[in-house]
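A.B. asks: fold the stuff below for me.
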Amino acid sequence: MPYRFSRLAALTLLLLSACATTQTDVPPTPYDVEGKSLTELRGDLMGGAVTSERLIELYHERIALIDDAGPLLNSILALNPSALDDARRLDAERARGEIRGLLHGVPILLKDNIESKDPLPTTAGSLALAENFTGRDAPIVARLRAAGAIILGKANLSEWANIRSSNSTSGWSAVGGLTRNAHDPLRTACGSSAGSGVAVAASLCAAALGTETDGSITCPASMNGVVGLKPTVGLLSRTHIVPISHTQDTAGPMTRSVTDAALLLSVMAGSDPSDPGTVLADDFADAYHEGLDTGANALNGARLGVLRFHTRRHDEGTLALFEKTLNLLRAAGAELVEIDEFSGMRGIGGHEFRILLTELKADMNVYLASTPPAVTTRTLADVIAFNKAHAAEEMPHFAQEFFERAESQPGLDDQEYKDSVTAAARMAGPEGIDRLLAENNVTALIAPTAGPAWMIDLENGDSHGPSCTTLPAVAGYPHLTVPMGMVEGLPIGLSFMGTAWSEANLLRLGQGFEMVRGKIQ
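C.D. replies: The predicted structure follows:
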């Protein structure tokens, strides 16, 4: 299996490096990566407290300790064999006073549906893509690398980003197995960016990239207690990312702080000629991290809409935590407007489902046709046939009925599909989020992101509870989740949602809340 070999190869390089130390060598300065944010790593690297090479070694050691052993979180699919050499090169540049950018020498983890030119395949968790060594960076990865980031490796995910079956288990893939919650390994990590969320929460990296079509960044961020940002669709390039839907897909940062998310977004945002959906990105891309200087003052006078219609199915613990949070926001000067009813959710789900199935077939066929010749599955139909031929490995727990339904869709020229695209965008955007903002004179909407993580059940699949991910997902609008607190030892996130291109405002509000909330134990 290429991924297991890649992890073994990277750890072997680490051991050989350690064995090369002589008795006269000075032992490395003690440094602890646990709990360290991206911002803290940047400062420590610039201040000489640690080197990039040492960071890679420490993350490798920690991954071996708690991801491959101990609680067996199983969040990392592969370590990048080139990471140590990249780190040494960046350390040498730093010593010469040559700084590439905001992320110089900082390790970043990628969800394994995002391509990199490193010697790693991009599998989306499927054995059908085990030989998908493309040798190319997704444009967002190229932007990270140009800013000095080191690609630490690839994170596990729900196979095919959770679009294969209605009975799937989040965080499971045939390539990577099951990723477990960072706070309770018997509970779900949510998905589909399961490994990214768990790795950040467990300090196996300080920051990671996820992708979202509906909830795939924000749910695992919430359930693992980290920050997750789903940007406006079109702010970040989707080129060289295994797709589901060009209408709703986007990548986004998963980090330990709002400032860290803003840093990554600042680096990645911008247009891409290969992705027509990003045509407006340069008009709205910003240095988001530079706008986070107001602290808790961002909440003073801010008018926020409280989506009560999203709280009715939550458990008592989540509701109590949410009420405590509302009191914190009021004390910080925020004006809260209660929004009890919204009938616009009716019908959105049906339109969304038709869009996802139709675009899955079309977009996947285009992507698969671009993969190297060693990948023998060139269409969605080929993948379906592959899964049937390898059912013991690919379908031990759930089937592929969504794939089969997608394969039967008439295509992008179908009028029902076109009508659904128009209706869903209108219902979730102008008649949804925009209407709620305007009618209540608020600049953002808030709600619990999701409830506590449910128990893992491989045979029966996920036990989805209430969440607020669908409205911003279907609208293509930004959605930021920030850790709100704990319910019986399990994290809950607070969602900030706004109109298109309002990332800067959401990040300011999120950081303000982060400051008044204090440290979560």
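A.B. asks: drop to CA atoms for contacts and neighbour counts, all remaining ones
C.D. replies: Noted.
A.B. asks: hey, where'd the helices end up in the stretch 301-450 of the chain?
C.D. replies: Along the stretch 301-450 of the chain, counting by DSSP state H, counting those that start in this stretch, helices occupy 316-331, 348-369, 380-389, 391-394, 401-407, 415-428, 434-439.
A.B. asks: possible to save the ones you listed as TSV with distance to residue 288 and mean neighbour count?
C.D. replies: Output for those, formatted as TSV (distance: least, Cα to Cα, whole Å; neighbours: other Cα atoms under 10 Å):
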stretch	distance to residue 288	mean neighbour count
helix 316-331	22	16
helix 348-369	30	20
helix 380-389	38	17
helix 391-394	41	16
helix 401-407	38	19
helix 415-428	25	18
helix 434-439	22	16
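A.B. asks: to compare with the earlier structure, here is another sequence to fold:
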Amino acid sequence: MGNRSRVIEVVGAVALGAFATPLAAQDCALPARITPAESAARQALDRIEQLDDAGPQLNAVIAVNPDAPCDAYAGEKSGGPLNGRTVLIKDNIETRELPTTAGSLALANNNTGRDAPLVAYLRKAGGVVLGKTNLSEWANIRSDNSTSGWSAVGGLVRNPHATDRNSCGSSSGSGAAVAAGFAWAAIGTETNGSISCPASINGIVGFKPSVGLVSRTHVVPISSTQDTPGPMTKTVYDAALLLGAIAGEDPADPVTMAVPGRRSDYTAGLSEYSLQGVRIGVMRKQIGNRADVKAVFETALADMERQGAVLVDIEFEPDTKMYEDSFIVLLFELREEMGKYLRSLPHVAGRDNMPRSLADLITFNTAHAEEEMRWFGQELFELAEKTTDREAYETARENAVRIAGQETLDKLLAEHDVQFLVAPTRGPAWTSDLVNGDNYNGSIGFGSPAAIAGYPHLTVPMGAVEGLPVGISFFGAKWADHEVLKVGAAYERARSAQIPEPSFGPWKPAAR
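C.D. replies: Model (predicted):
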């Protein structure tokens, strides 16, 4: 199965922790009549084989669960809201069936036998783990000169809309897989842009929830302040449905225990929500310097205005100190949180050489430089290992969260009397270039404040530039996740632009 041959076979399960789920032998004796969910799972596995392993070889999927059809049958019979739907899981999130590698050969044998709590919730809701998706190795925190979507385990993810172009990251495989129709949905993770960017560039919906809605336990970390998993789907309704399934309290992740007004159903009211009279702030300076992206965005604004939305132009430049302080936070927390995660890995016979600290990862990469560092280095890992001043970190964290939240998002919403803010998410996909790294347009978008402050961010497809998808972002107040999903669903219904279907070939200029 292409790059998946590099993933070590599953060893015995280890049942640890409140959410650990032992790996039991599957009884796949299915009835003669194939159920819809079972059929969908079989078709998904076939499609991955045809388009990921062969054909265009998207490299979006690192490993598959061969028992998915059996699991889908059980999920369909469970009565849960997901009803046997297939979900691909980013390969920095633990599932009991498969290794969790974060794309690195250092974790190729990381078979914990554990389900992350969000995966346990997914199964309880009748969802099916179809497999693991490729990603930017270590969620793109190893180097500032990386190529998004590349990992030593999975290779380079190709964009299904233009296979010579990038799928962004770090949830590259999740975005490409959903766009390619490999599963009903996928789960990504975001620290700053890692759900929203690949969702926008692959022409799908991506939702970064408020930090705390979804547990981060047994998820390979970067930042306890900013990390969160979230859904990546074809529609806003599906994102809301999946969010309701994976969100929940987790005593091992304290931020999940203090969520005000936690909901169980994020789909409620989505179909009825009206834009009539809804005040939306338009982030004019964050549209960027591309006239083609601006034209698509103006069409999206006109669609909302026709449905009665009140658009309020906002001219705003963020305080750049927010970015400087957030960088310190990411480096300090990377060293601390990565060490905690690696030390939590079960001790299993034959795997006593597993890395247990960020320093161990640096040593591993140096020893395996030809495989791991041919295309880019590990300067951010090395810088994080030296970022040890706790007092400076705590000051930086307080500053970054305050500036991004109270002094940016909260202030804009209040001063302009708007319920939401909008901006283009990103520009169109750039050409993948392992030699020179990423080449994206940094003038477009407004996602960083929501990422740094832990506020919700939804991206919805709004059209295309030369056949390459671009998305529109909706932002709201902390914990206003349901409202943000509702406004996104209302825009989705109002959208007049055609969203392109994947071509599964190299980019070609659009016909005139």
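A.B. asks: list just the one of the helices of the stretch 301-450 of the first structure that sits closest to residue 193 of the first structure.
C.D. replies: Taking Cα to Cα, helix 348-369 is the member of these nearest to residue 193 of the first structure, at 17.7 Å.
A.B. asks: where in the second structure does the closest one fall?
C.D. replies: Here helix 348-369 of the first structure aligns to the second structure at residues 322-343, judged by TM-score structural alignment.
A.B. asks: picking that back up, which one of the helices of the stretch 301-450 of the first structure lies nearest to residue 136 of the first structure?
C.D. replies: Taking those one by one with Cα to Cα, helix 348-369 is closest: 13.6 Å.
A.B. asks: got a list of contacts for the closest one?
C.D. replies: Helix 348-369 of the first structure is contacted from outside by 240, 242-247, 377-380, 402-403, 405-407, 409-412, 417, 420-421, 423-424, 427-428, 474, using Cα atoms under 8 Å, 6 or more residues apart in numbering.
A.B. asks: the same query, at a cut-off of 6 Å, please.
C.D. replies: Contact with helix 348-369 of the first structure is made by 244-245, 378-380, 406-407, 409, 411, 420, 424, as judged by Cα atoms under 6 Å, 6 or more residues apart in numbering.
A.B. asks: among those residues, which two are most distant?
C.D. replies: Farthest pair in the contacts of helix 348-369 of the first structure (Cα to Cα) is 378 and 424. Separation: 30.3 Å.
A.B. asks: closest to residue 8 of the first structure out of the contacts of helix 348-369 of the first structure?
C.D. replies: residue 378 (29.5 Å).
A.B. asks: alignment lookup: the closest one to the second structure.
C.D. replies: Match for residue 378 of the first structure (TM-score structural alignment): residue 356.
A.B. asks: and its match, what does it touch?
C.D. replies: Residue 356 of the second structure neighbours (Cα under 6 Å, 6+ apart): 342-343.
A.B. asks: okay, residue 212 of the second structure and residue 336 of the second structure: tell me how far apart.
C.D. replies: Applying Cα to Cα, to the nearest Å, one obtains 19 Å for the distance of residue 212 of the second structure from residue 336 of the second structure.
A.B. asks: on that earlier part again, as TSV, the helices of the stretch 301-450 of the first structure with distance to residue 505 of the first structure would be great.
C.D. replies: TSV is the format used below for the helices of the stretch 301-450 of the first structure (distance: least, Cα to Cα, whole Å):
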stretch	distance to residue 505 of the first structure
helix 316-331	16
helix 348-369	26
helix 380-389	39
helix 391-394	43
helix 401-407	37
helix 415-428	20
helix 434-439	13
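A.B. asks: and residue 139 of the first structure, what's its match in the second structure?
C.D. replies: Aligned counterpart of residue 139 of the first structure in the second structure: residue 117 (TM-score structural alignment).
A.B. asks: tell me the centre residue of the second structure?
C.D. replies: For the second structure, the residue sitting closest to the mean C-alpha position, by Cα atoms, centre = their mean, is residue 188 at 2.6 Å.
A.B. asks: doesn't that one lie inside a helix?
C.D. replies: No. Assessed with DSSP: H, G, I helix; E, B strand; the rest coil, residue 188 of the second structure is strand; it does not lie in a helix.
A.B. asks: aligned partner of residue 241 of the first structure in the second structure?
C.D. replies: Using TM-score structural alignment, residue 241 of the first structure sits opposite residue 219 in the second structure.
A.B. asks: likewise residue 482 of the first structure?
C.D. replies: So residue 482 of the first structure corresponds to residue 460, using TM-score structural alignment.
A.B. asks: residue 430 of the first structure now?
C.D. replies: With TM-score structural alignment defining the correspondence, residue 430 of the first structure maps onto residue 406 in the second structure.
A.B. asks: and if you look at residue 78 of the first structure?
C.D. replies: Checking with TM-score structural alignment, residue 78 of the first structure has residue 63 as its match.
A.B. asks: quick one: residues contacting that match.
C.D. replies: Per Cα under 6 Å, 6+ apart, neighbours of residue 63 of the second structure: 4, 131-132.
A.B. asks: preserved in the first structure, out of those residues?
C.D. replies: By both residues aligned by TM-score structural alignment, their matches' Cα atoms under 6 Å, these still in contact after alignment to the first structure are 4, 131-132.
A.B. asks: go through those residues and flag which are in strands.
C.D. replies: Among those, the ones falling in strands (DSSP state E) are 131-132.
A.B. asks: now that we have the kept ones among the contacts of residue 63 of the second structure, which one has the most neighbours?
C.D. replies: Neighbour counts for those, by other Cα atoms under 10 Å, peak at residue 132, which reaches 31 neighbours.
A.B. asks: residue contacts, the counterpart of that residue in the first structure?
C.D. replies: Taking TM-score structural alignment, residue 132 of the second structure has residue 154 as its aligned residue in the first structure. Neighbouring residues of residue 154 of the first structure by Cα under 6 Å, 6+ apart: 77-78, 109-112.
A.B. asks: same question, residue 482 of the first structure
C.D. replies: So residue 482 of the first structure contacts 227, 493-494 (Cα under 6 Å, 6+ apart).
A.B. asks: you'd agree it is in a helix?
C.D. replies: No. Using three-state DSSP, the assignment for residue 482 of the first structure is strand, not a helix.
A.B. asks: so for it, what's the nearest residue that isn't a sequence neighbour?
C.D. replies: residue 227 (4.8 Å; Cα to Cα, 6 or more residues apart in numbering).
A.B. asks: the residue nearest to the centre of the second structure and residue 171 touch, don't they?
C.D. replies: Yes. Between residue 188 of the second structure and residue 171 there is a contact at 5.2 Å, judged by Cα atoms under 6 Å.
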